[in-house]
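A.B. asks: For reference, the sequence and a predicted model appear below.
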Amino acid sequence: MTLTAAQATDLFRAAPDRFLDVGAGEAAYRRVGAGPDVLFVHGWPVSGATFRLLLPHLVDHVTCHVIDLPSAGSSRFDADTSVSIEQHIESVRRVIDLLGLESVAVVGHDSGGMIARHAVVGDPRLRALGLINTEPSDPSWRFRAFIAARYLPGFAAGLGWVAGQPRIRRIPFVLGDAFADPSLLDGEFDEFFLAPLHDDRLRRDSATKVLRTFDMDFVTGLDDLHARIDVPVRLVWGDQDPFFPVERARVMVDTFPNATIEVIEGVGLFSHEEAPAEVAQALLPTLTGTSTGGG
């Protein structure tokens, strides 16, 4: 099938295909493409729309199942919904059950990669795993400093304010170095992820609630968890990522029984938004089971 970048983007401006009751809120669900099943798990504080530029390069090869976890995107939730990292992990498990996926590859980005690893470890239905710029077991000082800031007074209000200030958010150590090209914080990234944090108090407060449930044990124990993931794993990394430096990703490869890595030069944390064709090319052999190893 043919899916342009504009068409893929419009999928996330329209209503989702359906909503999935995951026990605490409802995950928005979209499906596109044909071939082996692949579930996409987004990170914090974005939504499934972060994969919009990747989809056109995948839909001829795999069926893409894209979700918005409760607190993000088009998902359904309210101020009383119990949103947390633990609940997100359980939500991914429930999505696989509800969709009846018997052989599934999972792709996770950023904290979505961490959530996915916890959700699918030991699941016999897991066929392969793709990880894009996500937490290693030994997080950088930059990541630790960000996590530590979540309990500062006025964090939620400050997050909303920064999200609405284009000049401020482009500053390195604010949001500017999440991309190698900080201008990408504007346009669609602003539309889908930053404007909702600035304009919608419910989404801002819910995103903050999720972040405040983050426990460092989720990452410090990852090496032991990796040893139990015996399917093919493909890591794809932007070499300009200051949050999850590529050096730590290279070390992480050896913590899996069967993993390889592809490093994309000149892109940052959102490598799949800056270089979608290259990221898709790196992922597809593992997602389709045609990988010959190496990397």
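C.D. replies: Looks like it came in fine. Residues are numbered from 1 along each chain as shown.

A.B. asks: CA only for contacts and neighbour counts going forward, please
C.D. replies: Noted.

A.B. asks: got a list of contacts for stretch 66-81?
C.D. replies: Contacts made with stretch 66-81 from outside it, assessed by C-alpha atoms under 8 Å, 6 or more residues apart in numbering, are listed as 15-16, 19, 24-31, 39-42, 45-49, 83, 88, 91, 192-193, 202-203, 206-207.

A.B. asks: and if you look at stretch 207-227?
C.D. replies: Contacts to stretch 207-227, defined as C-alpha under 8 Å, 6+ apart, come from residues 44-45, 71-72, 83-86, 114, 117-118, 121, 135-139, 147, 150-151, 155-156, 252, 255-257.

A.B. asks: now do stretch 186-202
C.D. replies: Stretch 186-202 is contacted by residues 45-47, 49-50, 73, 78-79, 159-164, 166, 203-204 when judged by C-alpha under 8 Å, 6+ apart.

A.B. asks: The residues you listed in helices, which ones?
C.D. replies: When DSSP state H is applied, those are split such that Leu159, Gly160, Trp161, Val162, Ala163, Pro166, Arg203, Arg204 fall in helices.

A.B. asks: of all the residues you listed, which comes closest to Leu99?
C.D. replies: Arg203 (26.0 Å; C-alpha to C-alpha).

A.B. asks: Tell me who's in contact with that closest one.
C.D. replies: Contacts for Arg203 (C-alpha under 8 Å, 6+ apart) come out as Ser71, Ala72, Pro196, Leu197.

A.B. asks: what about versus this one:
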Amino acid sequence: MPTSSTTDPGTTELFRSPPDRYIDVGSGQIACRTVGAGPPVLFVHGWPVSGATFRTLLPHLVDHVTCHVIDLVGAGESRVEGAAGLSLEGHIRAVRRVVDALDVDRLAVVGHDSGGLIARHAMAGDRRLAALGLIDTEQPHGLSWRFRLFLASRHLPGTGAALGWLAGRPVLRRSPFVLGDAFVDRSLLDGEFDEFFLRPLATDRVRRAAAIEVLHSFQPGLVHALPDVHRRIDVPVQLVWGAEDRFFPLEWAREMVGSFPDAALTIVPDAGLFAHEERPAEVAAALLPVLTNHV
């Protein structure tokens, strides 16, 4: 079945152009792009992509909310002097500093993949958080076998070189043991996904080193702490899940709903880990009610 993924040319060009501003977060400078009108929403991407992963989603949102899309340090157009010291905990601190810099009384936050983990740890208990959208992200149950298998690769010698080599080979990266399981439609690993995320991993040594440093920093304890984190998020939470996600099991997502004081789940058919890239219209429709309800 063909996907509904379409990209507005103007939105794509947004990520081919310099960011609107840089925000100093100590470990580097985060690139921030702002587009749209309405209540403010911060978008936090996962690993190993950048804010450009939301390029297909934004056209469905910009008439309703103001979208602040960031590139975490080491990703996209962010500025970093060296990869050493990059970590998920550093990203958590950085997101808090971004929210401070946005200088808003209330905002919603959308996080995908590890960006959802980062966003939850950064914003739990923060009075400025008005709503939260989570797309295919870590779950309190722990790590699935597929995720554990992926993480195990970080301990192998030459992980960085292997990642770059595989990212630059379209046939091999479609393997289920590389990135093939991330999409239902594996052709989406080519084109813009290749341009924005895979080609830089293959050709940019600094970007690749930053990605590996963050991967090495992954601490399962951040996942195990989620039950307590979720109890401290007392705002509306919308979970959006690709029905074919192989990394974060759908059944665990169903059970995760009850770990929040106020949460709901929308399942997106014919989509995997990157549901917002494969089915942006459906993901936007699920997110908008909670993102616009905090005015």
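C.D. replies: That came through fine. For clarity, every value in this text was computed on a predicted model and none was experimentally measured.

A.B. asks: After superposition, what's the TM-score here?
C.D. replies: Here the TM-score for the pair of chains, by TM-score structural alignment, normalised by the length of structure 1, is 0.96; 288 aligned residues with a C-alpha RMSD of 1.2 Å.

A.B. asks: Restricted to buried residues, select the contacts of stretch 207-227 of structure 1 in ChimeraX.
C.D. replies: If you want just the buried ones from the contacts of stretch 207-227 of structure 1 in ChimeraX, going by 16 or more other C-alpha atoms under 10 Å, the selection is:
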select :44,45,71,72,83,84,85,86,114,117,118,121,135,136,137,138,139,150,156,252,255,256
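
A.B. asks: ok, and the residue of structure 1 most remote from its centre, which helix or strand is that part of?
C.D. replies: Distance to the chain centre peaks in structure 1 at Pro153, reaching 27.0 Å (criterion: C-alpha atoms, centre = their mean). Under the criterion of DSSP states H and E, Pro153 of structure 1 resides outside all helices and strands.

A.B. asks: any idea what it aligns with in structure 2?
C.D. replies: Taking TM-score structural alignment for the superposition, Pro153 of structure 1 sits opposite Pro157 in structure 2.

A.B. asks: How about the contacts made by the aligned partner of Leu132 of structure 2 in structure 1?
C.D. replies: With TM-score structural alignment as the criterion, the equivalent of Leu132 of structure 2 in structure 1 is Leu129. For Leu129 of structure 1, the contacting residues are Ala105, Val106, Val107, Val231, Pro232, Val233, Arg234, Thr286, Leu287, by C-alpha under 8 Å, 6+ apart.

A.B. asks: would you say Leu129 of structure 1 is within a strand?
C.D. replies: Yes. Counting by DSSP: H, G, I helix; E, B strand; the rest coil, Leu129 of structure 1 is found in a strand.

A.B. asks: now it: how far from Phe77 of structure 1?
C.D. replies: Plainly put, Leu129 of structure 1 is 28 Å away from Phe77 of structure 1 if you go by C-alpha to C-alpha, to the nearest Å.

A.B. asks: before we move on, what about Phe12 of structure 1?
C.D. replies: Counting by C-alpha to C-alpha, the gap from Phe12 of structure 1 to Phe77 of structure 1 is 18 Å.

A.B. asks: again, but for Pro245 of structure 1
C.D. replies: Counting by C-alpha to C-alpha, the gap from Pro245 of structure 1 to Phe77 of structure 1 is 34 Å.

A.B. asks: residue ranges for the helices of the stretch 101-250 of structure 1, please.
C.D. replies: Counting by DSSP state H, counting those that start in this stretch, residue ranges of the helices within the stretch 101-250 of structure 1 are 111-120, 141-148, 155-163, 166-169, 188-189, 195-199, 201-212, 217-220, 222-226, 246-253.

A.B. asks: Excluding covalently adjacent residues, which one is nearest to Phe183 of structure 2?
C.D. replies: Distances taken as C-alpha to C-alpha, 6 or more residues apart in numbering place Gly272 nearest to Phe183 of structure 2, at 4.8 Å, with adjacent residues excluded.

A.B. asks: if we can go back for a sec, what about the contacts of stretch 207-227 of structure 1, which are in strands?
C.D. replies: Among the contacts of stretch 207-227 of structure 1, no residue falls in strands (DSSP state E).

A.B. asks: among the contacts of Leu129 of structure 1, which recur in structure 2?
C.D. replies: When you map the contacts of Leu129 of structure 1 onto structure 2 and apply both residues aligned by TM-score structural alignment, their matches' C-alpha atoms under 8 Å, the shared contacts are Ala105, Val106, Val107, Val231, Pro232, Val233, Arg234, Thr286, Leu287.

A.B. asks: Go through the residues you listed and name the one nearest Gly35 of structure 1.
C.D. replies: Distance from Gly35 of structure 1 was checked for each of the kept ones among the contacts of Leu129 of structure 1 by C-alpha to C-alpha. The minimum falls on Leu287, at 10.2 Å.

A.B. asks: residue in structure 2 matching that closest one?
C.D. replies: Alignment note: Leu287 of structure 1 maps to Leu291 in structure 2; criterion TM-score structural alignment.

A.B. asks: before we move on, the earlier item: out of the contacts of Leu129 of structure 1, what pair is the most spread apart?
C.D. replies: Spatial extent of those (C-alpha to C-alpha) is set by the pair Val107 and Val231 at 13.0 Å.

A.B. asks: So those two - more neighbours on which side?
C.D. replies: Summary of the neighbour comparison: Val107 of structure 1 and Val231, criterion other C-alpha atoms under 10 Å, with Val107 having more neighbours (26 against 19).

A.B. asks: what number of residues lie near the residue in structure 1 that Asp63 of structure 2 lines up against?
C.D. replies: Residue-level alignment of Asp63 of structure 2 against structure 1, with TM-score structural alignment as criterion, gives Asp60. Each residue near Asp60 of structure 1 was counted by other C-alpha under 10 Å, and the total is 15.
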